[in-house]
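Trainee: predicted model, plus sequence, below.
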Amino acid sequence: MNARSRWLMISVCLGILLNPLNSSMVSVALPSLQNVFKLDFTGVSWIIFSFYIASAVAQPVMGKASDLFGRRRIFLAGLVISFAASLLAPISPYFGMLIVLRVVQSIGTSMMVAVGMAIIRIYITERQATALSVLSIFLSGAAAIGPFIGGVLIHWWGWPAIFLVNIPFVLASFLLAWRTIPKEEQSALLAARDMTFRKWVAVVDVSGILLFTVGLVALLYGLLSAKSTGQISSGSLITLLIGLAALGGFVRYELKTKAPFIPLRTFARHPAMTSVNVQYILVNLLYYSLFFGFPSYLQTVRHVSEFHTGMLMLTLGLTSLVTSPLAGRWIDKSGPRPALLMSAILMAFGSVWIVTLNQTSPVISVCLALAAFGISNGLNNVGMQAALFQSSPKEIIGVASGLFNTSRYLGTILSSLLIGIVMGGKFSFGGFRWLAVILTLIALSLVFMNRRRRGSGHLQEMEGSSSSS
């Protein structure tokens, strides 16, 4: 790899790490934001919802936009948008404005994630597999150490620091990207200029995106409002109905349109791939319920400082990072099923262990639960991707990867919803235990699914052997 390719690699990595880093740092900031803006736990949860909903929509849209306007332009525009959001968020006088800027930040960072891997594939031709693996390490590593970084920053400089820390990364990435990412051919850009607004709306599937976003936000708002107040008011009921109607309209529209935002027909045609995506939703629902719930438990129930919360959460990140390469070797030899079964067992063990925790449990018990989830996450990072490739036909692997990312975001959004419903307006120790009980049931369902997949896979191998003989 020559010097220009190395600097190109660094510029892309510095940009794409901002999305996972900002999605994970905020987990330690929830109690601080709750105190500063005088919110209940349900209200502050929207700092999580907003980011993941915007990412789920923005990443596929920006992937399509890059084909029309050029990957270099999208990447640089994403850096500018991220810079503006990171600069303005710390001075937000109201939580509503902070949510808006959080959405803007999510869109900006998603623009870089959407085109970063494509830039590496196109412009780095030497040792491309190594370059892509480094990119994956930056993505997973930033998410893993985010709570630790967030804890240190908030402890010393307060919650605004988790936004301001982005600025040096953005400036360095922009300067390098401006010099190293080649400019696209003018023919593609001219084609984009000639495209009418109506064609652009059809290509991006704006109608589907609007139905999906309105439906999801309305449904979440209605459910959380009802839980927070303890009763279903007429306003909450109307919001719930609007959400259900919009999501129903979304499903109907996506089944008819030629260029769907989420190609739902693909699920019906490929049940094995659908099963993997359902499992991936459950895996992320379980993992991120712990990821966002545990820091609040440590700070609100155990009265642990932001700094020490970040240190404890580092157990989760480091075990995940160490496990991933080891999982790759295991899966290369044995396939994804044994690793995914072990992951489900570890998540069940970790969830049961959380139920046994109390307000005075030793630190080693806390670290043991976090380590169980960290190891399981490392196994899932590799195992679920391998299961996707194994279950998806080669001709639709691009679509399958897009659906896979959507499943991850859905699981993450559902985890925040689950925490909000269980906790209501106030995070409590009793609610945290009930959350652990629910996570145990989800983990046991994953154990059952993986044992069943193992059995069905063994049956298919036997049938294949008998037919060939």
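Mentor: Received, thanks.

Trainee: could you use CA atoms for every contact and neighbour count after this?
Mentor: Noted.

Trainee: all helices for the stretch 201-350 of the chain, in order.
Mentor: For the stretch 201-350 of the chain, the helices defined by DSSP state H, counting those that start in this stretch occupy 206-229, 234-256, 264-269, 271-296, 306-334, 336-356.

Trainee: mean neighbour count and distance to Ala443 added to these, as CSV?
Mentor: Listed next are these as CSV, based on neighbours: other Cα atoms under 10 Å; distance: least, Cα to Cα, whole Å:
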stretch, mean neighbour count, distance to Ala443
helix 206-229, 20, 24
helix 234-256, 17, 28
helix 264-269, 13, 23
helix 271-296, 23, 7
helix 306-334, 20, 17
helix 336-356, 22, 5
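
Trainee: quick one, which of these gets closest to Ser11.
Mentor: When the helices of the stretch 201-350 of the chain are compared by Cα to Cα, helix 306-334 sits nearest Ser11, at 22.3 Å.

Trainee: can I get the helices of the stretch 201-350 of the chain in CSV with distance to Ile48?
Mentor: Formatted as CSV, the helices of the stretch 201-350 of the chain follow (distance: least, Cα to Cα, whole Å):
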stretch, distance to Ile48
helix 206-229, 12
helix 234-256, 19
helix 264-269, 26
helix 271-296, 9
helix 306-334, 18
helix 336-356, 22
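
Trainee: from Phe404, how far out is Val278?
Mentor: For Val278, the distance to Phe404 (Cα to Cα, to the nearest Å) stands at 9 Å.

Trainee: put this next to the previous one:
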Amino acid sequence: MRRSAADDHIPDDHVPTAVPPAGDEPDPRRWIVFAVVGVAFLMIALDQTSVATALSTLQEDLGADLAWTGWTITIYSVGQILALPLAGRLSDQFGARRLFLGAIAVFTVVSLLCGLSANLGQLVVCRFLEGLAGGALLPSATAIVAAQFGRDRDRAIALFSSVFPIGAILGPLLGGVLLTVFSWRAIFLVNLPVGIALLLLGSLLIRELPRSRPGPVDIGGIALMLVLLVAAMVAITGIGSVTSGWAGLLAVAVPAVVSAVAAALFLRHITHHPHPVVPLQLLAGRHLGAINLANVLFGSAAIGFSALVPHYAQVRYGIVPIAAGALLTARAIGMISTSWIAVALLRRLGHRPLLIVGMGTVATGLALTALPPIGMSAEAWLFISAAVMGLGMGVAAPATNNAGMHLVPDQASAASGLRTMFRQTGAILAVSVTTAVTSASADPGTANAIAFAALAAVTVVALVVAARVPNHRGRW
């Protein structure tokens, strides 16, 4: 089944093994259950895409610099990355229904805590927990949909995957409205009534699925990933303090060393562990290294854009939050409008031509975003730039989703998980570096523009790397 163009954010293809065999009759209540699970997915999507509009407001209200405020976005991605290896196995062991309802309960409670946070440290911790809950919800939700629809599960999951693009359109607008009318706290508190309703309806309507005996969980590998990512984020965030003497240098050097040591230990761990969290053969073998690198670079540009452009519009041009959020809506509309064309052409042309056209268009959109407006208002210029970016993502995303899958058809699920992990890692690096440099700059708007130009260059590099992967036409 071909993936939607919006899955660069959400790992919606980790279906646990406890799914009824093909040929099962669809459940009579399947559409009601689908609505419950779909609203849960939409809640996660809205929360993820609306927070980007609040960076400037969070920076002012919580008295933190932008480098640390950006953690409200990056730490959420860290939580999702760590949840991925665990969620499928937990769903197998305890049941998809229990995991789904548990994830909703945790997400709802933590949303309340986010809204009540008194300082940035509390908010960052709560966002990490939100990321864990959001990452845990997705595999169980997919398994529930598959079980409810029986032999029609392929179409149902395809429809389910279309929920995130809706959230990508509505989330930034919702965030802008809530910021304009209420405050940033409303972005999180709005989840409370929705979460409570989902818990009640899910408890009544969703049946438990058969369980299976899960494989071992690589806790050591997950722990090393956490140390590696967080230490790297701390080092990057401290870039602005390097000029403040020895203390500033140590603030960068110590976590950088810790991250490097964790990376070395992680590579050693996955080499010797019988069931590593990241299979070594999927990291570098059979052109997969080039695909993984391309996904890191593509994630840094594509997902990084989503997190950074609303703040950029506000600090460089003084655009109000609701209009800044609309820029992401323009990108989402552009992405949806071309993704179906790319999916239709994928089997005929293969992934390489679509990658070249799509990533080239993404680079163009990023370059336009970095340039000052020409002959029009800043709002119109950025809206067009974001739409161009979206058009390119709509073409490139289905191609990057399928690139290399024919090399490991028997490990498609693991390869899909790595794709999501590497894209999120790229986004973490892009947001961390950009917010750190912008925070240390005397002219944040110009510094942010230079960052978008750098992301355009990164996308060109990703295009060159991805184009080296052998093209493949037809099914895999």
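Mentor: Sure thing, it's come through. Quick caveat: nothing in here was measured; it's all calculated off a predicted structure.

Trainee: if we can go back for a sec, quick one: closest of the helices of the stretch 201-350 of structure 1 to Ala372 of structure 1.
Mentor: helix 336-356 (5.4 Å).

Trainee: packing partners for that closest one?
Mentor: helix 306-334, helix 363-391, helix 429-468 (3 or more Cα pairs under 8 Å, 6 or more residues apart in numbering; DSSP states H and E).

Trainee: please redo it, this time with the cut-off set to 6 Å
Mentor: Helix 336-356 of structure 1 is packed against helix 363-391, helix 429-468, with contacts defined by 3 or more Cα pairs under 6 Å, 6 or more residues apart in numbering; DSSP states H and E.

Trainee: most tightly surrounded among the ones you listed?
Mentor: helix 363-391 (a mean of 21; mean count of other Cα atoms under 10 Å).

Trainee: distance from whatever helix or strand comes next after that helix to structure 2 after superposition?
Mentor: Next helix or strand after helix 363-391 of structure 1 toward the C-terminus (DSSP states H and E): helix 397-423. Compared with structure 2 after fitting, helix 397-423 of structure 1 deviates on average by 1.7 Å (mean Cα distance after the TM-score superposition for structure 1).

Trainee: show me the residue at the heart of structure 1, geometrically.
Mentor: Tyr409 (4.8 Å; Cα atoms, centre = their mean).

Trainee: structure 2: which residue goes with that one?
Mentor: Mapped onto structure 2 by TM-score structural alignment, Tyr409 of structure 1 lines up with Gln424.

Trainee: list the contacts for its match?
Mentor: If you count contacts by Cα atoms under 6 Å, 6 or more residues apart in numbering, Gln424 of structure 2 has none.

Trainee: can we see that at 7 Å?
Mentor: Shown in contact with Gln424 of structure 2 (Cα atoms under 7 Å, 6 or more residues apart in numbering): Ser77, Gly299.

Trainee: and the gap between it and His351 of structure 2?
Mentor: 21 Å.

Trainee: next: Gln281 of structure 2.
Mentor: Counting by Cα to Cα - Gln281 of structure 2 and His351 of structure 2 are separated by 22 Å.

Trainee: could you do Leu113 of structure 2 as well?
Mentor: When Leu113 of structure 2 is compared with His351 of structure 2 (using Cα to Cα), they lie 43 Å apart.

Trainee: same check on Asn448 of structure 2?
Mentor: Taking Cα to Cα, one finds Asn448 of structure 2 at 32 Å from His351 of structure 2.

Trainee: Ala447 of structure 2 now?
Mentor: From Ala447 of structure 2 to His351 of structure 2 the distance is 34 Å (Cα to Cα).

Trainee: got it, and Met393 of structure 2?
Mentor: From Met393 of structure 2 to His351 of structure 2 the distance is 13 Å (Cα to Cα).

Trainee: also Gly63 of structure 2?
Mentor: On the measure of Cα to Cα, Gly63 of structure 2 and His351 of structure 2 end up 46 Å apart.

Trainee: also Glu208 of structure 2?
Mentor: Taking Cα to Cα, one finds Glu208 of structure 2 at 39 Å from His351 of structure 2.

Trainee: which ones are touching Val460 of structure 2?
Mentor: Gly360, Ala363.

Trainee: let's see 10 Å
Mentor: For Val460 of structure 2, the contacting residues are Leu297, Phe298, Ile356, Met359, Gly360, Thr361, Val362, Ala363, Thr364, Ala454, Ala466, by Cα atoms under 10 Å, 6 or more residues apart in numbering.
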